[in-house]
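> Build me a model:
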Amino acid sequence: MTQRFQDVRKDLSVMKPNWMGDAVFKEMKEHWESPQFKLKSEQNKKNRDANAGASAHTDGCILHRVIWKRLKKTTGKDPSFSEFYFRTHRKEKDKSWVNEKAEAAYNKFEKNKEELLASQSASVDGETNSVSELSQLGEMDIWVLSVGGKKKGKVAGLGSVDEYD
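Presented below is the predicted three-dimensional model:
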């Protein structure tokens, strides 16, 4: 239905569609031509453009917690965050990333993880007893840091993290 309204709205000079009554078309046309609607429409367009690819993943409307549970059932253990992110943000056919933002987030995560491993091995090799703050973090914490933390209770690439426990 949404697509039908978009098609009608694209060219209001065309005759009304046969599936819409005269009174409804007149009211909708007035609404679509109003300054308030145009302002809101323009703002929504800017918002969509600003967040291009922000929520792109390969599983459509399937909740991340459902995907998490399926992976856990398949493997018999909780998936690592790398496995989960690969599953939800890489195309199955050619294994390419869904967008540059997804790839950049993963690369930053891997870089932070490598830095953690390097700092841990430096502590062991140098017999230093001080443990860096980063080395105390788990994979989940590294991911959260890599993508900028929680926003509105969700972590980029993972959805509502609390639901995975």
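> contacts and neighbour counts: CA atoms only from here.
OK.
> who touches the residue nearest the centre of the chain in this structure?
With distances taken as CA atoms, centre = their mean, S55 lies nearest the centre of the chain, 2.6 Å away. For S55, the contact set (CA atoms under 8 Å, 6 or more residues apart in numbering) comprises G157.
> Helix, strand or coil: sort out it for me.
The three-state assignment at S55 reads coil, by DSSP: H, G, I helix; E, B strand; the rest coil.
> how much space between it and R87?
Distance, S55 to R87, using CA to CA, to the nearest Å: 14 Å.
> now swap in I62 and tell me
As for I62, its distance to R87 is 13 Å (criterion: CA to CA).
> try S96
11 Å.
> Following up with a second sequence; could you model it the same way so I can compare the two?
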Amino acid sequence: MPGPRKELEKYWESDEFKAKSEKNKKNRAANTGGCVHRGGRITFAEHRRRMEVELGRPCEYPEVFKKIQHDEEKGWVGKRAANTYNEFERLKECQESDASISDSALWLQVVGGKNKRGRVYGLGTQAGLLNSNGTQCANTSGEIALLKKQLEEQKKFYEDRFEKVVESLQVREEEFRAREQRREEEFRAREERMDQK
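Modelled structure (predicted):
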């Protein structure tokens, strides 16, 4: 009775396994394959969260990509990373006049959008947080805090504006009542004069 080790050795010697092994070897060596990075076991999302805490502001995807794909001393981890980021920078310069396009939307354009599996090159699990138009959903505490702050500012602006409108209406109503009262007094005075004649 052959043991599991013998069965595995038999499988490893088969033509089917050798063909798969060769194919996978080529895929790993290709620049268009997976995403090599220097981020270790830390997820893209965690790198992004840490950067936002460190910098005190929300970070766009390309900024995090550069941090985990590029080393000041060693350079880029691979040609694909370098080419992708350089193309992003080139397009960003061309788009400087159009502030409506976010860096994340531009990144999605550079990498060709989501692949068949719904993944975006260089973003790890964050690809699921991109909307179809390339805008990102608020997903970090920094972004959520920023959105809350903006919402509070807008709320205060509209409350102040509403208060001013109410005050203005009250002033107009008082002026209207004062005018009506004067007219009524003038009308009574005329009536009294006419009655006296």
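> still on that earlier bit, quick check on S96 and R87 of structure 1: which one has the bigger neighbour count.
Between S96 of structure 1 and R87, R87 has the larger neighbour count (other CA atoms under 10 Å), namely 19 against 13.
> ok, for that one, nearest residue in space, not its chain neighbours?
Closest residue to R87 of structure 1 apart from its sequence neighbours, by CA to CA, 6 or more residues apart in numbering: T58 at 7.8 Å.
> who's in contact with the counterpart of the one you found in structure 2?
Aligned against structure 2 by TM-score structural alignment, T58 of structure 1 finds its counterpart in R38. R38 of structure 2 makes contact with I68, Q69, H70, V77 under the criterion CA under 8 Å, 6+ apart.
> quick one: what's aligned to the last one in structure 1?
Put plainly, it is V77 of structure 2. Under TM-score structural alignment, V77 of structure 2 pairs with V98 in structure 1.
> burial measure for that match, as a count.
Residues lying near V98 of structure 1 (other CA under 10 Å) number 17.
> list the contacts for it?
By CA under 8 Å, 6+ apart, the contact set of V98 of structure 1 is A56, H57, T58, H89, R90, K91.
> farthest-separated two in these?
Across the contacts of V98 of structure 1, no pair lies farther apart than A56 and K91, at 10.9 Å, counting by CA to CA.
> Tell me how far the residue nearest to L134 of structure 1 when sequence neighbours are not counted lies from F86 of structure 1.
Setting aside the residues directly before and after it, L134 of structure 1 is nearest to L116 in space (CA to CA, 6+ apart), at 6.0 Å. For L116 of structure 1, the distance to F86 of structure 1 equals 21 Å [CA to CA].
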